[in-house]
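A.B. asks: The sequence isn't on hand, but the structure is:
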C-alpha cells in the first residue's frame, strides 16, 4: 500500500471508526506474529513446533523404541542394519490468537492524535488481521467498566468482524475518563482470562495498566504457564510528562484546582509517579519472562508494529 493510504489508516480522534478498522486488514498484510517461540497447543495447524508426532514433515530416523507406532518403521534402514528403526516426523500445530482489550474509563483520554481507547482498538485490529492472514484462529475479550464480551476463537472473518464490532461498541460507550468506584479491576479480568484462554494460545493484553499490582502479576504468572503472553502498554505523552510552561487546571469531576506554571515540584512528582508505575510493570514482565511493548497515542503505530512483527524485521529473527 502507498504511504499516503497507510497514513489515512492511523488512529485519530476520540472514537474509533469501524470502516477504518476493517481497512486495517490491508495494513496488516506485512505482519507475521509468530517467529520466535514454538507453540504449545496440542491441536494441529499451520505453525511448526518442537512437538514430534505423526505430521507430514520428516525429521529423522532413530532406533525403534517400545511404544512406537509400527506403521512408522523404516523397513529399508531396518533391513540394511538388521535393527528396527522408525521414522520421526515434525508435527504442525496451531496457535490461536486471543486479544484482551481494555475499554474502561481511564482509556478515554488523549492529548495528541487519538485517545488511548482508540489506539487499543487499532492495535487489536492490526494484530487480529495479521493472525487471520496467517490462518490462525482469532478471538478476544473486550471489557469496559461494568461488562465484558467474549469472542470465541475461530478461523474465519466472522470472528474478526465480531471482535471489531465489540471494540467499536465498547469504545463508543465511553463518556468520561473518570473511573467509577465500582468498576471492574484488571486483576478480575486477568483471572477470567485464565478461564477463557486455552493452553497454547497467544495472548495479547492491550491496556494502560493503571491499576496493575502484585495480584495482577500473580494472575499473569498463572497465564504464562500455559499461554504466550504479550503485554501492550498504551499511554498518552501528557501522562508521562506535563507541559512545563503552562498554567494547568486539574479536576476529579467534582472539584477543580489550578497549578501555577512555575510549580516544578508537582510536575516532577507527576513524572516520577509515571516512571515508577512503568518500572514496576517492566520488572514484573522481566520476572515472568513476558514481552512488553509500549506505545504512545502520537506514535506511528503501523510503523512500530511493522518494526516488531514485520516479515523482514531483524527483531523477529
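C.D. replies: In hand now; what should we look at? If you're wondering where the values come from, they're calculated on a predicted model, not measured in any experiment.

A.B. asks: Going by C-alpha atoms from here, please, whenever you check contacts or count neighbours.
C.D. replies: Will do.

A.B. asks: those helices in the stretch 101-250 of the chain, which residues are they?
C.D. replies: Counting by DSSP state H, counting those that start in this stretch, one finds helices in the stretch 101-250 of the chain at the ranges 116-133, 157-173, 186-196, 214-224, 237-240.

A.B. asks: also this one, for the comparison:
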C-alpha cells in the first residue's frame, strides 16, 4: 500500500471493506462486534452457553415456561475510538505488507463499517514522541483524512506529518499509557479498538502480580493488562493483534544481524536449529500470554497476519461473534 498514492490506497481500502467485507456481513447495524444497545427487539429461545443471562426476558419465560432472552438493537449515533500503535516495531513486515499498513486496513474495516450509518470515529495515535488525538467525526471524508494521517505518520524520530492539523498531543510512550489515556479521555460508553502487535518493550516495568503459564512457570502479566481491565469494565473492547510470520519463526539462514526497531540495538545471531527452536517457543509463549491477558480483561481478540487475507480473517471473526451472540447470520460463502 505504501507504494501507492495515499488517495488511491484509501480508495482501494474502502472498496475492499464495502464490497467484500460489508457484502459478507449483511445486517442493518451490526459491525465487527454486535453491540449491547438499549432498544428492545424480539424475544427468542435462550441458548445455553451462548446467551447472556442478564438479557433474560422473564415475562415471556413465565408465559411459555421456556427460557427466553430479549435481543437488543444497537444504538445509533455512537462513537468508536481506536488506539493505534505506531511505535517502530509496527514498521516491520515480511508478508504482503508491513504491520502498520495492516493496522491501517484494520482501522479502515472498523471505520467504514461505523461511519456508514452516521456514527463517529476518533483515534489516539501512540507514537514514540507522544500521543496524538484525532477527534471523533462522521463521514467518509473524515475517515479518509484519519487513514491518510496514519499512513504518513513518522514512527521513528517523530518528525512526520502529524504535528499540525486537528491533533492534540501530550507525552506518552507505552501501550499501557496509551490505553490509560484513551480510558481517561473518553468517558462516553461505546466501542474501543486497540490495534497493536502487543510486543512488550525491553524496559517495560513488570507489575507486582503474576500469573502461571502452561509451562508451570510464573509470568508477569503485561503492563497494559490493568488499564485494559478498567477500559473493558465500561466499554466494549476489541483488541486487534497484528502479527508478522517472522515474529513467530525464523528461517535457517545462519549468521545474521538483527536490529531492535524500538531501541536501535544491533546484534549478530547465528540462527541454528537450537536458537530457532528457542525463539519459536518464546514467541509462542508471548502470544499465549497476550491471549490469556486479553481473555482475563474480557475483550474480544482478533488476530491479523501480514501474510494472510485480512478481509477473510475479519469476516470469520465477525461471523463467530454473531454466532456467539445468538444473532442470525448470512454465510456469504465464508467458512469460519
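C.D. replies: Perfect, thanks for sending it. Predicted model, so just to flag it, every value in this text is computed and none were measured.

A.B. asks: Now distance to residue 252 of the first structure and mean neighbour count too, for the helices of the stretch 101-250 of the first structure, in JSON lines please.
C.D. replies: As requested, these are exported to JSON lines (distance: least, C-alpha to C-alpha, whole Å; neighbours: other C-alpha atoms under 10 Å):
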{"stretch": "helix 116-133", "distance to residue 252 of the first structure": "19", "mean neighbour count": "26"}
{"stretch": "helix 157-173", "distance to residue 252 of the first structure": "20", "mean neighbour count": "20"}
{"stretch": "helix 186-196", "distance to residue 252 of the first structure": "21", "mean neighbour count": "17"}
{"stretch": "helix 214-224", "distance to residue 252 of the first structure": "26", "mean neighbour count": "18"}
{"stretch": "helix 237-240", "distance to residue 252 of the first structure": "15", "mean neighbour count": "15"}
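
A.B. asks: looking at those, which is closest to residue 293 of the first structure?
C.D. replies: Closest approach to residue 293 of the first structure among these (C-alpha to C-alpha): helix 116-133, 11.2 Å.

A.B. asks: Tell me how far the residue at minimal distance from the centre of the first structure lies from residue 50 of the first structure.
C.D. replies: In the first structure, the residue lying closest to the centroid (C-alpha atoms, centre = their mean) is residue 204, at 2.1 Å. Here residue 204 of the first structure is placed at a distance of 22 Å from residue 50 of the first structure (C-alpha to C-alpha, to the nearest Å).

A.B. asks: Would you verify that residue 38 of the first structure is located in a helix?
C.D. replies: No: under DSSP: H, G, I helix; E, B strand; the rest coil, residue 38 of the first structure falls outside any helix and is assigned coil.

A.B. asks: so can I have CSV of the helices of the stretch 101-250 of the first structure showing distance to residue 63 of the first structure?
C.D. replies: Output for the helices of the stretch 101-250 of the first structure, formatted as CSV (distance: least, C-alpha to C-alpha, whole Å):
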stretch, distance to residue 63 of the first structure
helix 116-133, 39
helix 157-173, 45
helix 186-196, 41
helix 214-224, 36
helix 237-240, 61
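
A.B. asks: Quick one, which of the ones you listed gets closest to residue 142 of the first structure.
C.D. replies: helix 157-173 (6.5 Å).

A.B. asks: what's in contact with that closest one?
C.D. replies: With contacts defined as C-alpha atoms under 8 Å, 6 or more residues apart in numbering, helix 157-173 of the first structure is touched by 15-18, 21-22, 101, 103, 117-118, 121, 125, 128-129, 132, 138-140, 142-144, 149, 151-153.

A.B. asks: Cheers, nothing more for now.
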